[in-house]
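In: 3D, please:
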Amino acid sequence: MASRQFTFPVLLITSLFFLWGFAHNLNPILIPHLKKACQLSDFQSAFVDSAFFIAYFTMALPAGYCMKRFGYKAGIVTGLLLFAIGALLFYPAASTREYLFFLIALFVIASGLTFLETAANPYISVLGPPETATQRLNFAQSFNGLAATLAPFLGGMFILSGKTLSPEAEAALTEQQLQAYLQTEADAVKIPYLLIGFIVLLVALKVIWTRLPQINETVGAKTEQIGASSLFANGNFIFGVVALFFYVGAQVGVVSFFIRFSGAVAGITEKAAATLLSGALLGFMIGRFAGSFLMRYFAPAKLLALFATLNVLFTLVSVSVSGLLAIYTLMGVTFLMSIMFPTIFSLAIHGLGSKTKQGSSILIMAIVGGAVLPLLMGLISDWFSIQAAYLLPAACFAIVLVFALRNIRQRQISEVEVTVQRETV
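Out: The predicted structure follows:
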């Protein structure tokens, strides 16, 4: 998968995928938790995702500039330090129980993750043979899936109390009792996020002390597509940005509303729903490993097309039925989402050569879809139902399918051109 000189750097960079996956997948726990602790409406609680993913949009270009100027290692260290600072800010945020403070802390965390993802996704793609770049990226993303499995399970265990006051029970409390209950709920995030902050700081120190290979991407400039004078003239790259925007929006929406969806369609409590979500994201992790294995035998674009098709169908089933069947099909959706981000990313930056860092920054900006689409799902849920809101992810997966089909067609045309060239020589 990678030559010996790249083995330890690949392992170290892969650990970053685990760290940001853990931070990402605590958000579905924070949404119902902060809704209680800060007495929020459903729409207000959705800003947890917005604060998180707006950072990707605003910080992606600075992250790309940092790497272009100072290299991948500087981008990674900067990202880890911002990540740690944001996690440590949860302590004063919980003490004040100010929702805006929580959103600022989340924005700082996500700013750090923007640097990490802008650096790590393309960096691990070039740490080894080009022909196995997509496979290598999917392997690293598998540990993102492992973190996604553990985060809701541990978050449900240590953050969610399982106590939700009915309007009648809340009205029966004195103001002092109510404030004490709300502060206890808010304080539950202090220890988990302090631990995260300190662990991330230790990883930052390890990266500082480790000599990472410098990659000269100008060598890959020969692979740039002919006639692509800029990234914006590269149709496949632009479509990749669009596909990533809608995919991330779908992924965030599917996972973030899972606990509320489970309660609405099957009457499942928040702790039980958090356990189900952990199981669903275990499927996400298994899907990453399975996808990495299957790509040895099937073209990434073809596998992406198959998974996208099934996701459209599974999401529509979740919208159409009720009870456990709706939840199980939604769990199936998380399994099928597994390969989508790394595969879209890898297909989009393929052939960019010296423009890879710039292209990576723009692709990371597309993650802002995670800030936009969940808000739209929240509005649809308020107007109609939480099940109706899941029609939006179904439409997003259809867009991913079209991107995959385009890449299959491009690969087929390329293979025909190579064959013709060989026959004419």
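In: CA atoms for contacts and neighbours, from now on please.
Out: Will do.
In: Tell me if I'm right that A94 and Y193 touch.
Out: No - with contacts counted by CA atoms under 8 Å, A94 stays clear of Y193, the gap being 10.5 Å.
In: What segments of the stretch 51-200 of the chain are helices?
Out: With DSSP state H, counting those that start in this stretch as the criterion, the stretch 51-200 of the chain has helices at 72-88, 90-96, 99-126, 133-158, 167-172, 175-187, 190-209.
In: Neighbour count: A94 and Y193, which is higher?
Out: For A94 against Y193, the residue with the higher neighbour count under other CA atoms under 10 Å is A94, and the figures read 23 against 19.
In: Can you mark which positions in stretch 192-200 are buried?
Out: By neighbour count, with 16 or more other CA atoms under 10 Å as the criterion, the buried positions of stretch 192-200 are 192-194, 196-197, 200.
In: here's the other one to compare against:
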Amino acid sequence: MKEKSLYLKLIPVMLVFFTMGFVDLVGIASNYVKLDLGLTDSEANIFPSLVFFWFLIFSVPTGMLMNKIGRKKTVMLSLIVTFVSLLIPCFGDGYVVMLASFSLLGIGNALMQTSLNPLLSNIITGDKLASSLTFGQFVKAIASFLAPYIAMWGATQAIPSLGMGWRVLFPVYMVVAVIAIFLLGATHIKEEALEGKPSTFAECIALLGNPFILLMFIGIMCHVGIDVGTNTTAPKILMERLGMDIHAASFATSLYFIFRTIGCLTGSLILAHWSPKKFFVVSVVLMVASMAGFLLFDSKVLLYVSIALVGYGNSNVFSILFSQALLSMPQRQNEVSGLMIMGLFGGTVFPLLMGVASDALHSQTGALLVLAVGVLYLLLLFPKLREQH
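Out: Predicted coordinates for the structure are as follows:
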């Protein structure tokens, strides 16, 4: 009976993880917007950068908001903001309209990622948290890898009278967001009462003075930078080196998320029985091999292998680093969660640097060099991780 009750609580939470994956539509969407509006790499990369900019602004305040209204109510608020962000593109596709949509998508996702992971810790506790977070990332990745297919279907097969083209992606995901709102709203999840007074903004930021928390924070910045960067740049690499059009090249984004999905599913099983620290180094070595493949080869097969390797390798990095940070300060989980999700600001920094580097070198090699720096940091981070029991 207890196990059945657990599953009934997990189902709506996992549907919210699926909704969390909507943020990754920005990668393929930015490529379509670039094509529609005739933008440069630097201009197009503003879209993913804008989405993740809001993590810098909203993550820590969201941690404080959770202390006041609770984790579930904060997740509900995030779903409502996400719903509005998906509604906006149904009425147009201009530059300002897409900026507004992606801004709200980023704000909603910042609220969601900060509050949903700790909410899961109210259901799953102890050493199973890392594997449960990874399973949540697996569900999230399903939404991520479906996005390019839905966009491509809309652009090539959707009923012309709809007049939406690739933007049909937004109403499809909007319906799922509505279902998530109602399911989670009807689910009772017990939350522990906060002990002592809520932390101030300054006290939250001061946690970065803890060397271990700072290392995890920068690690998550690199993880998300690699994630968003690959999501955005992989199609451009295929278009540049193999002469593909955008519809064919969008498969690169799906391939990345297919292997991220496989990585999350297998990772949730592996992490239930194997040391997160050992699995982390295996994951990063795969990403090192991927960067070497991207920089050295022009073969279609080897480029696809490189995309698959970075997809699988990067799939479990967030869960491992996030759980290490949470478990290092169990009494400050809301604040630590806010800080770690602020690290998703890496999704702003990397695409901007990659766009500038690509324009400067007139090649996607510039973007790949920026990604390689992030992978190198994760490799150097490995010895600092702690064994979890």
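In: which SS state does A272 of structure 1 fall under?
Out: For A272 of structure 1, the secondary-structure state derived from DSSP: H, G, I helix; E, B strand; the rest coil is helix.
In: again with the one 5 residues further on
Out: Under three-state DSSP, L277 of structure 1 falls in the helix class.
In: Alignment lookup: it to structure 2.
Out: L277 of structure 1 maps onto T253 of structure 2 when the alignment is built from TM-score structural alignment.
In: right, and its match touches L238 too?
Out: No - at 10.6 Å, T253 of structure 2 does not count as touching L238 under the criterion of CA under 8 Å.
In: Just the element for the counterpart of T343 of structure 1 in structure 2, please.
Out: Under the alignment (TM-score structural alignment), T343 of structure 1 pairs with I320 in structure 2. Following DSSP states H and E, the helix or strand that holds I320 of structure 2 is helix 317-328.
In: so how far does that helix sit from its counterpart in structure 1?
Out: Compared with structure 1 after fitting, helix 317-328 of structure 2 deviates on average by 1.4 Å (mean CA distance after the TM-score superposition for structure 1).
In: What are the contacting residues of that helix?
Out: Counting by CA atoms under 8 Å, 6 or more residues apart in numbering, the neighbours of helix 317-328 of structure 2 from elsewhere in the structure are 129-131, 133-134, 137, 212-213, 216, 219-220, 223, 276-277, 280, 283, 332-333, 336-337, 340, 385-386, 388.
In: Now list the buried members of those residues.
Out: Judged by neighbour count, with 16+ other CA under 10 Å as the criterion, the buried members of the contacts of helix 317-328 of structure 2 are 129-131, 133-134, 137, 212-213, 216, 219-220, 223, 276-277, 280, 283, 332-333, 336-337, 340, 385.
In: What about those residues, which are in helices?
Out: Taking DSSP state H as the definition of helices, these contribute 129-131, 133-134, 137, 212-213, 216, 219-220, 223, 276-277, 280, 283, 333, 336-337, 340.
In: Tell me how far S131 of structure 2 lies from G229 of structure 2.
Out: In this view, S131 of structure 2 and G229 of structure 2 are 25 Å apart by CA to CA, to the nearest Å.
In: re the thing from before, looking at the buried residues of stretch 192-200 of structure 1, spot the one nearest G156 of structure 1.
Out: Of all the buried residues of stretch 192-200 of structure 1, G156 of structure 1 sits closest to P192, with 11.3 Å by CA to CA.
In: before we move on, the earlier item: comparing T253 and L238 of structure 2, which residue is more hemmed in?
Out: More neighbours sit around T253 than around the other of T253 of structure 2 and L238, counting by other CA under 10 Å; the figures are 27 against 24.
In: What sits closest to the more buried one if chain neighbours are left out?
Out: Nearest residue to T253 of structure 2, sequence neighbours excluded (CA to CA, 6 or more residues apart in numbering): N231, at 5.3 Å.
In: Structure 1: which residue goes with that neighbour?
Out: When structure 1 is aligned by TM-score structural alignment, N231 of structure 2 is paired with V255.
In: got it, and L146 of structure 2?
Out: With TM-score structural alignment defining the correspondence, L146 of structure 2 maps onto L150 in structure 1.
In: Name all residues that make contact with its match.
Out: 22, 278.
In: Check the gap between it and A280 of structure 1 for me.
Out: Relative to A280 of structure 1, L150 of structure 1 is positioned 11 Å away (criterion: CA to CA).
In: now the end-to-end length of stretch 155-166 of structure 2.
Out: According to CA to CA, stretch 155-166 of structure 2 extends 4 Å from its N-terminal end residue to its C-terminal end residue.
In: Contacts for it, please.
Out: Under the criterion CA under 8 Å, 6+ apart, residues 32, 90, 150-154, 167 lie in contact with stretch 155-166 of structure 2.
In: just how off-centre is that stretch within its chain?
Out: Distance of stretch 155-166 of structure 2 from its chain centroid, counting by CA atoms, centre = their mean, to the nearest Å, is 27 Å.
In: swap in stretch 337-349 of structure 2?
Out: For stretch 337-349 of structure 2, the distance to the chain centre is 10 Å (CA atoms, centre = their mean).
In: and that stretch, which stretch of structure 1?
Out: On the basis of TM-score structural alignment, stretch 337-349 of structure 2 is assigned to residues 360-372 in structure 1.
In: Just say helix, strand or coil for S363 of structure 2.
Out: Classification of S363 of structure 2 into helix, strand or coil gives coil, according to three-state DSSP.
In: Ok, L40 of structure 1 next?
Out: State at L40 of structure 1, reduced to three classes by three-state DSSP: coil.
In: residues near the nearest residue to it once chain neighbours are set aside, how many?
Out: Closest residue to L40 of structure 1 apart from its sequence neighbours, by CA to CA, 6+ apart: L34 at 7.4 Å. Applying other CA under 10 Å, we find 25 other residues in the vicinity of L34 of structure 1.
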